[in-house]
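Chemist: Starting from these lines, generate the structure:
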Amino acid sequence: MKTLLRPVPIGRFRGVTVVAHWSALMTVLLVTWVLTFSFLPVIAPGRSPTVYWVAGALTSVAFMLSLLLHELSHALTAQRFGIEVKRVSLWLLGGATEFGALPPTPRADLLVAAAGPGTSVATGVATGLAATTLDVTGGSALVVAPLMWLAIVNLLIALFNLVPAAPLDGGRVVRAIVWWRTGDQLRGERVSAVAGRVFGLGLVAVGTGGAVAGRVPLLWLAVVGAFLAFYASAERSSNQLRHQLQDVLVQEVMTPDPPVAPGWWTAEDLLRYLATDRHRRVFPVVAPDGTPEGVVSISELVQVPDRAHTKVSDIARDVPVVQADESVLEVIARTSLGHGTDIVPVLRDGRLAGVLGVDDVAWASEISRAVRLEEREAS
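Modeler: Predicted coordinates for the structure are as follows:
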């Protein structure tokens, strides 16, 4: 099931990885269905069902490509300002561009945000002009109609994305403007996030109310609104964490010199030893030369059938190993630590120097609200 839910890589463009979530297929099928049965037969009557299906499918694919252009414009503009782009994703509600860092200036923030709607407007105008030209010159309605539909949809996408509420592009424009006027990026994020939650909850109310009144299709507005409200809060939390942990190194927040689990011991021996330490649940497993071999938890030890004859190294979980001088944000980005992994071993000069866990990151995030960690270290 997890494999099925993973995004599928579909290519790279100028170093940007492009993936598609399985739900993007639902969008393609839905758009194809609407065009085939509701739009094309009315605008261009008299064709066979097969012709409508082919035209609808091609238009649907073109629509997804226009969404991809929208997101790639964000990505490529971000790269111009030195902002890391993790990937571009297509999914049920459109697309998303994941950045590895915050924009360095309000100008960069504004231009990256505006690039997407600007591209959608350009796509809409281009397809609209093509449709008009073909219509005037006697082109087939089966070609003119899809082009005009693409033009209208892209212009609507641009308009919707310019709503001044996170996580929409308009919300990022608001963030950039507030940041520019006040010099406070966090304040810009706060204003944008509040607007996003208000707008999202407003859509939920309208959609739910419409559905109750008998207009069931309006329920889709409630789904979109719930998504916007949730991700507005999530985006603010993520950006706040980046601000708090910016330039913080693993060695500043790790748990140093942790108790270790000798890999050559049996599970039974280790459990007996751990009975004297009631304050830890997960331990780095080390080889005789001190090299980390993974991690093991008490719950995993307890579940071993033959604890008396099973070595700890045989049941150790493989986890990434990080360096003491790495950035905490980089570690969170490249490991699953932020998704519940208990600990990762930390090396310094090839030797185990400590462990980094979710609790360590949470502590660093909370304490950094009041004290810069480098100031704490220097005092």
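Chemist: contacts and neighbour counts: CA atoms only from here.
Modeler: Noted.
Chemist: Would you point out which residue is most central in this structure?
Modeler: Nearest to the mean C-alpha position of the chain, by CA atoms, centre = their mean, lies Glu98 at 5.4 Å.
Chemist: That residue should be in a helix, yeah?
Modeler: No. Counting by DSSP: H, G, I helix; E, B strand; the rest coil, Glu98 is not found in a helix; it is strand.
Chemist: correct me, but it touches His74?
Modeler: No. Using CA atoms under 8 Å, Glu98 is not in contact with His74, being 9.7 Å away.
Chemist: Helix, strand, or coil at Val344?
Modeler: Under three-state DSSP, Val344 falls in the strand class.
Chemist: Which secondary structure elements does the strand or helix carrying Leu110 sit against?
Modeler: If you go by DSSP states H and E, Leu110 is part of helix 106-136. For helix 106-136, the packing partners by 3 or more CA pairs under 8 Å, 6 or more residues apart in numbering; DSSP states H and E come out as helix 49-80, helix 141-161, helix 169-182.
Chemist: Can you list the buried residues in the longest one?
Modeler: So the one you mean is helix 49-80. Neighbour counts over helix 49-80 (16 or more other CA atoms under 10 Å) mark 52-53, 55-57, 59-64, 66-79 as buried.
Chemist: list the helices and strands it packs on?
Modeler: Using 3+ CA pairs under 8 Å, 6+ apart: helix 49-80 touches helix 23-34, helix 40-43, strand 85-91, strand 94-99, helix 106-136, helix 141-161.
Chemist: and this one, so I can compare the two:
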Amino acid sequence: ELPDDGGRMLRAVVWKLTGKPMSGTVAAAWVGRALALSVLIGLPWLTQSGLLGADATDSVGMDTVLDALLAAILAAIIWTGAGNSLRMARLREHLPELRARALTRRAVPVETDTPLSEALRRANDAGARALVVVDADGEPLSLVREAAIVGVPEHRRPWVVVSGLAQDLTDGMRVSAELAGEELLDALRATPATEYLVVEETGEIYGVLSAADVERAFVKAMARPS
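Modeler: Have a look, this model is predicted:
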């Protein structure tokens, strides 16, 4: 939360003037940080000078230490509140950029007994970066884990079938290509996995979504200036 009602009012005013909610939050957050610094510096000075009712003879020793400690605590609370407000606003602003369709890797379907070397050859020819294990009717059964592929030495790949490197699909590992933002993150949190099958509304396979790709996109979006 912003430090006080004044901060929220400032955010509303700047939002109205600029048309950008993030601009108002940034302005209010920096005002909150300035207030925190003012408290940190000003509160001990006011008490020591007697402007807050303290006797001048009490401006040294334990009273001075307590005043400084109180000012530091209040300043930390205000600064943290302003920082949290800024981070939450940046999160809300960048979440819509996380779209399943944009982050999904193209995948090729392979049957369970396909050697890994052959599956990777097909993927390279198709310009794909993921493998979906399917049955004889083309229905997806499991996803070949990227980490498992990396763990197989190249000379052994002709002798390892893809089904031995795959993770069985559950309902939670099927996500819609239309998911984005908070809905996408909620779907991934509900069923933790390294890869997810992304499908069209018709049920057709669109590709494979890597949790690592989503995390990288999220970190990149949050690091970008608003």
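Chemist: TM value for the aligned chains?
Modeler: Once superposed, the chains reach a TM-score of 0.54 (TM-score structural alignment, normalised by the length of structure 2), with 185 aligned residues with a CA RMSD of 5.0 Å.
Chemist: before we move on, the earlier item: need the helices and strands packed on helix 106-136 of structure 1 in JSON lines with distance to Ser192 of structure 1, can you?
Modeler: Output for those, formatted as JSON lines (distance: least, CA to CA, whole Å):
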{"stretch": "helix 49-80", "distance to Ser192 of structure 1": "18"}
{"stretch": "helix 141-161", "distance to Ser192 of structure 1": "13"}
{"stretch": "helix 169-182", "distance to Ser192 of structure 1": "5"}
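Chemist: what's the closest of those helices to Val212 of structure 1?
Modeler: Closest to Val212 of structure 1 of those, according to CA to CA: helix 141-161, at 24.5 Å.
Chemist: Tell me how many other residues crowd Val219 of structure 2.
Modeler: By the other CA atoms under 10 Å criterion, the neighbourhood of Val219 of structure 2 contains 11 residues.
Chemist: Show residues contacting whichever helix or strand it is part of.
Modeler: Assessed by DSSP H and E, Val219 of structure 2 sits inside helix 211-223. Applying CA atoms under 8 Å, 6 or more residues apart in numbering, the contact partners of helix 211-223 of structure 2 are Arg90, Leu91, His94, Leu95, Glu97, Leu98, Leu103, Leu188, Ala193, Thr194, Glu195, Tyr196.
Chemist: now, among these, which is nearest to Ala71 of structure 2?
Modeler: When the contacts of helix 211-223 of structure 2 are compared against Ala71 of structure 2 (criterion: CA to CA), the nearest one is Arg90, at 28.6 Å.
Chemist: Figure out the length between the terminal residues of stretch 332-346 of structure 1.
Modeler: 13 Å (CA to CA, to the nearest Å).
Chemist: quick check, distance from it to the centre of its chain.
Modeler: Distance of stretch 332-346 of structure 1 from the chain centroid (CA atoms, centre = their mean, to the nearest Å) equals 17 Å.
Chemist: ok, and for it, which residues are buried?
Modeler: The neighbour-count check on stretch 332-346 of structure 1 (16+ other CA under 10 Å) flags Leu337, Asp342, Ile343, Val344, Pro345, Val346 as buried.
Chemist: And for the second one, nearest residue in space, chain neighbours not counted?
Modeler: Looking back up the chat, that one is Asp342 of structure 1. Leaving aside its chain neighbours, Asp342 of structure 1 sits nearest to Gly357 (5.7 Å; criterion: CA to CA, 6 or more residues apart in numbering).
Chemist: what's the burial count for that neighbour?
Modeler: Look at Gly357 of structure 1: counted by other CA under 10 Å, it has 20 neighbours.
Chemist: got it, and Leu373 of structure 1?
Modeler: Residues contacting Leu373 of structure 1 under the criterion other CA under 10 Å number 21.
Chemist: got it, and the one 3 residues further on?
Modeler: Residue crowding around Arg376 of structure 1 was assessed by other CA under 10 Å; the count is 11.
Chemist: would it count as being in a strand?
Modeler: No. Counting by three-state DSSP, Arg376 of structure 1 is not part of a strand but helix.
Chemist: Structure 2: which residue goes with that one?
Modeler: When structure 2 is aligned by TM-score structural alignment, no residue sits opposite Arg376 of structure 1.
Chemist: Report the separation between Arg376 of structure 1 and Val253 of structure 1.
Modeler: 11 Å.
Chemist: likewise Gly116 of structure 1?
Modeler: From Gly116 of structure 1 to Val253 of structure 1 the distance is 38 Å (CA to CA).
Chemist: So for those two, which sits in the more crowded spot?
Modeler: Gly116 (26 against 22).
Chemist: I'd guessed the more buried one sits against His74; true?
Modeler: Yes. Counting by CA under 8 Å, Gly116 of structure 1 does reach His74; the two are 5.6 Å apart.
Chemist: what's the closest of the contacts of helix 211-223 of structure 2 to Leu10 of structure 2?
Modeler: Scanning the contacts of helix 211-223 of structure 2 for proximity to Leu10 of structure 2, where the rule is CA to CA, the winner is Arg90, at 17.4 Å.
Chemist: in what helix or strand does the closest one lie?
Modeler: helix 62-94.
Chemist: Give me the buried positions along the next helix or strand after that helix.
Modeler: With elements assigned by DSSP H and E, the helix or strand that comes after helix 62-94 of structure 2 is helix 100-103. Residues of helix 100-103 of structure 2 classed as buried by neighbour count (16+ other CA under 10 Å): Ala100, Arg101, Leu103.
Chemist: mind checking which of the helices and strands packed on helix 49-80 of structure 1 is nearest Val260 of structure 1?
Modeler: strand 85-91 (34.6 Å).
Chemist: Which residue numbers in structure 2 does the closest one align to?
Modeler: When structure 2 is aligned by TM-score structural alignment, strand 85-91 of structure 1 has no counterpart there.
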